[in-house]
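Chemist: following is a predicted model, sequence given first.
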Amino acid sequence: MDLHEYSRYDAVGLRALIVAGEVTAAEVESAARRALDRVNPEVNGLASPVFETALGHAGAGPFGGVPFLLKDSGPMAEGVEFFAGSRSLRGVRARHDHDLTRRFRAAGLAVLGLTTAPELGLSYATEPARTGPTRNPWDLARGVGGSSGGAAALVAAGAVPMAHANDSAGSVRIPASCCGLVGLKPSRGRTPTGPDSGDPAFGALAEFALTRTVRDAAHLLDAVQGPGVGDKYTAPPPPRPYADELGIGPGRLRVAVTVRAWSGVAVDPEVAEVTLKTAELLAELGHDVTEASPALDWEDVVHGTEAAEAAIAAPFLTAPGRPDPARLEAVSRALLAEAAELSALDLVAMLDAQNRVSRVVGAFFTGYDLLVTPTLGELPPPHGTLSSGEEGHTLRGWLEKLFAHGPFTVVFNLAGQPALSLPLGHSVGGVPIGVQFAAPYGREDVLIRVAAQLEEAVPWRDRIPPCFASKP
């Protein structure tokens, strides 16, 4: 299987070739390894060398033999060394599989390696001191977003058809926007988050993947959805397989659109234009579109996010093999120091702020089926724009800096609704622009129907970046 043929197919397409006997799983894996060898020196998306052999997986699963990658900050795989993007962690190996890793294996995904992430997943830029910056295949001088940046770079560059990603403030959707991909953050409780954490990021963290096509997202969600045993949150079960939603029209939806950030920061005109054109297209497709937005108190959003960040810090403060502070980046040191000083009352106040955000957003979706916003407030920034190594950071100051770049995504982590970024535009300079769609809690089916409708109306599958596996 040559790289041109390999990179043409999404995950569903590769599996169909394997089932039909047109290619073997071993041939697909060989092509993936060659693709990784070709593009990774340019994009720097691998956190460690490719595994000598793929992790064990069920060859007869719905994605049996399809190449896949895990994010360096988890979910973990038994016996695999991980780093959480940090120079300070050495020789830490997972004692058992994460629940989601088990489902990836059962689905047949052939995990070949780990993708880069910012240290402790704390940035919208994947530029950890441990590995250096991960570069955008559309423009190597620009970033890929974060924290699932390595996954985004390698999927966009055609090395693998999809890769694991997770999201506690936008870490699936922002890299999807930067790299021209489909990035779905499922509803709270839709995918498993255990067994080592019962309430990761106080409910803000969602686990899933980055894909190039909507159908891959739908089929993968079918393969891994549903809570794990003992999970704290349980999303309502879907009425039918998500893959079936691909062929069902969304009906006439009540769509709200806004390009105004709740924080008041300016939004890049090119980004706003793509979002508004998407709203016009939705109206042409028969939906009722109005300008509207939840009336959020931005202070509640930032304060609620502080709780999620404290929860991310907690394992590194309490677990054996904790990181060496001298080898941590400045933002990570600041977070761990501030988290160690939080009182129970501080935390309760942060969780109260999360509750207020959740109530406002939940009430908004009683009147709308969909909210459309930019994914990022700007184009993918040049490397070094978000520097987590500079001294003097505070947690509040760092969050405000992040949200000046990406003010639209974190709200749906705090409130729990599913949200999706689609690659619906490009800048004058040729870099992707994502549009975010959020739906009521538990309604991934609405997102998949609308996404399939837009993918047909504005196809993006044949858009490939200058750095791509099958290019010379």
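Modeler: The structure has been received and is ready for your questions.

Chemist: use CA for all of it now, contacts and neighbours both
Modeler: OK.

Chemist: just the strands in the stretch 101-250 of the chain please.
Modeler: According to DSSP state E, counting those that start in this stretch, the stretch 101-250 of the chain carries its strands in the segments 110-115, 162-167, 182-185, 206-211.

Chemist: JSON lines for those, including mean neighbour count and distance to Val372?
Modeler: Shown next, in JSON lines, are the strands of the stretch 101-250 of the chain (neighbours: other C-alpha atoms under 10 Å; distance: least, C-alpha to C-alpha, whole Å):
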{"stretch": "strand 110-115", "mean neighbour count": "26", "distance to Val372": "29"}
{"stretch": "strand 162-167", "mean neighbour count": "28", "distance to Val372": "19"}
{"stretch": "strand 182-185", "mean neighbour count": "32", "distance to Val372": "14"}
{"stretch": "strand 206-211", "mean neighbour count": "28", "distance to Val372": "20"}
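
Chemist: distance to Asn44 for the ones you listed - can I get that in CSV?
Modeler: Formatted as CSV, the strands of the stretch 101-250 of the chain follow (distance: least, C-alpha to C-alpha, whole Å):
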stretch, distance to Asn44
strand 110-115, 9
strand 162-167, 15
strand 182-185, 20
strand 206-211, 17
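
Chemist: nearest to Ser427, out of the ones you listed?
Modeler: With C-alpha to C-alpha as the measure, strand 182-185 is the member of the strands of the stretch 101-250 of the chain nearest Ser427 (17.5 Å).

Chemist: take a look at this one as well, against the first:
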Amino acid sequence: MADERVHAFGDDALGEHDAVGLAALVRSGEVSAEELARAAAERARKVDAALEPVAFAAYGKPVARAERSAPLYGVPSFLKDNVDLRGMPTGQGSAAFRARPARRTAGFAVQFLGTGLSVLGKTRLPEFGLNASTEYAAADPVRNPWRTTHSPGASSGGSAALVAAGVVPIAHANDGGGSIRIPAACCGLVGLKPTRGRLVANEQGRRLPIDLVTDGVVTRSVRDTAAFFAAAERQHRNPVLPALGLVEGPGKDPLRIGLLIDSPTATADADTRRTVEATAARLEAMGHRVEPVELPFGRQFQQDFTAYWGFIAFLIAATGKLMHDPGFRPGRLDGLTSGLRRGFQREFTRLPGVLRRLRQMEQPYEDLFRTHDAILSPVLAHVPPPLGHLSPNVPFDELIERLHHYVAYTPVNNVTGGPGIALPTGATAEGLPVGVHLSAARGQERILLELAYALEADRPWRRIQD
């Protein structure tokens, strides 16, 4: 395919509005929810052949269940294809799994619909969300709208491609090792992984000994992310966490921000380093104090996270028929899932120690925020790679090394439960987005959103349509 930029922005009912803007138009009567759904469906058809982000389309019969008073009522969106919505198939991105219409709607999907969003279909993800690029062993990949020869990230790559290309302003994503923040960084979007427990528990993640998975959204504006979480909190409020409410702009107090550019296991490339350093300088110019910080996690964490990743792959392969599909075909699992499973089987006796060490990370993580309000780092160690670099057809040992180097920052937040946000503050000379990552203590999403608002106001995000 030619290396090109692809988007669907145009003079239709959606215009160039974000989700908050569209919801306001619906409330005022200027447009209807039906008009927005038709415009989004037309945009999806326009980009689908070039980007292939859609797993299942329900354009003629979108699902909407909220009252008109819901904050995001009438705004079209998509669910990622690993969350059940009654009547729509859930495919998990895997050829080993035969997708059938779900018989029930998952708890998080109920919360998602309760914000007022309508669902036009499901978005593609790599097999069971295990990869950091939305690629397949025997199917076409999802492509990055900014450069179609490059990866859109993963595992929420289909959702990120649709939002970046202007099909919808907001789409569901979830994150078990970076899968909201990675595609947000690759596609020039805002992606907040909330604190564990902020939203209704993910039905797959809560079955695990350590729940890595949190749901959320990818958006083009900070206010859309803030509006979604405020609306979701109206549906489900976790009393253990500080209330978030609607965050509407930058904070007023100067903050102490730790700066981490090279992770304990990877060195950031030149574009990434330049973007993080420039963002740090902007934060300092706003009056914040930015100073170097070191993470108390090293190669042992990388090894333990990989072992736990393998444990999840083993569970998928061993219990697929029971948990997912009576016709589950483990022989059709891709090279990454199979390689992770084999690695776990060779060293399964390590699991008790792996779980113990991973659980012990929560306190050192919280201790970082006794002296700092937030930590600034890259999202990824290098810019979005060309498609094929992280294909599941790459020999497993080579692929896992590439993933270790690429995904070197985000998994800490999944293990500890802390929040993290990806923001599109930079770009390569060729126009590919480069994201930065901000982390905070558990329950402190407000700090992250306030910093995100400040950075967006200081220098608005690049727009693909420009």
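Modeler: That came through fine. These figures come from a predicted structure and were not determined experimentally.

Chemist: contact partners of the helix or strand that Arg43 of structure 2 is a member of?
Modeler: According to DSSP states H and E, Arg43 of structure 2 maps onto helix 33-51. The contact list for helix 33-51 of structure 2 (C-alpha atoms under 8 Å, 6 or more residues apart in numbering) reads 6-9, 12-14, 26, 54, 59, 62, 73-76, 120, 142-145, 148, 161-162, 165-168.

Chemist: any of the residues you listed buried? List them.
Modeler: Neighbour-count burial (16 or more other C-alpha atoms under 10 Å) applied to the contacts of helix 33-51 of structure 2 gives 6-9, 13-14, 26, 54, 59, 62, 73-76, 120, 142-145, 148, 161-162, 165-168.

Chemist: show me these that map onto helices.
Modeler: 26, 161-162 (DSSP state H).

Chemist: which residues are in contact with the residue lying closest to Ala152 of structure 1 once chain neighbours are set aside?
Modeler: Spatial nearest neighbour of Ala152 of structure 1, chain neighbours left out: Pro175 (5.7 Å); criterion: C-alpha to C-alpha, 6 or more residues apart in numbering. Shown in contact with Pro175 of structure 1 (C-alpha under 8 Å, 6+ apart): 144-149, 152, 181, 183.

Chemist: how about Pro175 of structure 1, what's its match in structure 2?
Modeler: In structure 2, Pro175 of structure 1 lines up with Pro183, judged by TM-score structural alignment.

Chemist: next: Arg212 of structure 1.
Modeler: Checking TM-score structural alignment: Arg212 of structure 1 goes with Arg220.

Chemist: hmm, Leu192 and that match touching each other?
Modeler: No - applying C-alpha atoms under 8 Å as the test, Arg220 of structure 2 and Leu192 come out as separate, 11.7 Å apart.

Chemist: so what sits against both of those two?
Modeler: Here Arg220 of structure 2 and Leu192 have no joint contacts, going by C-alpha under 8 Å, 6+ apart.

Chemist: tally of neighbours for Ser94 of structure 2?
Modeler: 22 (other C-alpha atoms under 10 Å).

Chemist: that one -> structure 1?
Modeler: By TM-score structural alignment, Ser94 of structure 2 lines up with Ser86.

Chemist: how close does Ala26 of structure 1 sit to Val66 of structure 1?
Modeler: Distance, Ala26 of structure 1 to Val66 of structure 1, by C-alpha to C-alpha, to the nearest Å: 10 Å.

Chemist: Ala344 of structure 1 now?
Modeler: For Ala344 of structure 1, the distance to Val66 of structure 1 - C-alpha to C-alpha - is 46 Å.

Chemist: Glu22 of structure 1 now?
Modeler: Per C-alpha to C-alpha, Glu22 of structure 1 is found 14 Å from Val66 of structure 1.

Chemist: what sits against the most centrally placed residue in structure 1?
Modeler: Centroid-nearest residue in structure 1: Val172, 1.2 Å away (criterion: C-alpha atoms, centre = their mean). By C-alpha under 8 Å, 6+ apart, the contact set of Val172 of structure 1 is 146-148, 165-166, 183-185, 209-210.

Chemist: please repeat the previous calculation with a cut-off of 7 Å.
Modeler: 148, 165-166, 183-185, 210 (C-alpha atoms under 7 Å, 6 or more residues apart in numbering).

Chemist: and Asp175 of structure 2, by the same measure?
Modeler: Asp175 of structure 2 is in contact with 193, 213-215, counting by C-alpha under 7 Å, 6+ apart.

Chemist: please repeat the previous calculation with a cut-off of 6 Å.
Modeler: 213-214 (C-alpha atoms under 6 Å, 6 or more residues apart in numbering).

Chemist: next one: Asp262 of structure 2
Modeler: Residues in contact with Asp262 of structure 2 (C-alpha under 6 Å, 6+ apart) are Ala268.

Chemist: alignment lookup: it to structure 1.
Modeler: Alignment note (TM-score structural alignment): Asp262 of structure 2 maps to Arg260 of structure 1.

Chemist: is it correct that its match falls within a strand?
Modeler: No - checked against DSSP: H, G, I helix; E, B strand; the rest coil, Arg260 of structure 1 lies outside a strand; its state is coil.

Chemist: now stretch 54-73 of structure 1, how far from the centre of its chain.
Modeler: Here stretch 54-73 of structure 1 shows a centroid-to-chain-centroid distance of 18 Å under the convention C-alpha atoms, centre = their mean, to the nearest Å.

Chemist: with stretch 202-217 of structure 2 instead?
Modeler: For stretch 202-217 of structure 2, the distance to the chain centre is 13 Å (C-alpha atoms, centre = their mean).

Chemist: only the buried residues of that stretch, if you could.
Modeler: Going by 16+ other C-alpha under 10 Å, stretch 202-217 of structure 2 has these buried residues: 202-203, 205, 210-217.
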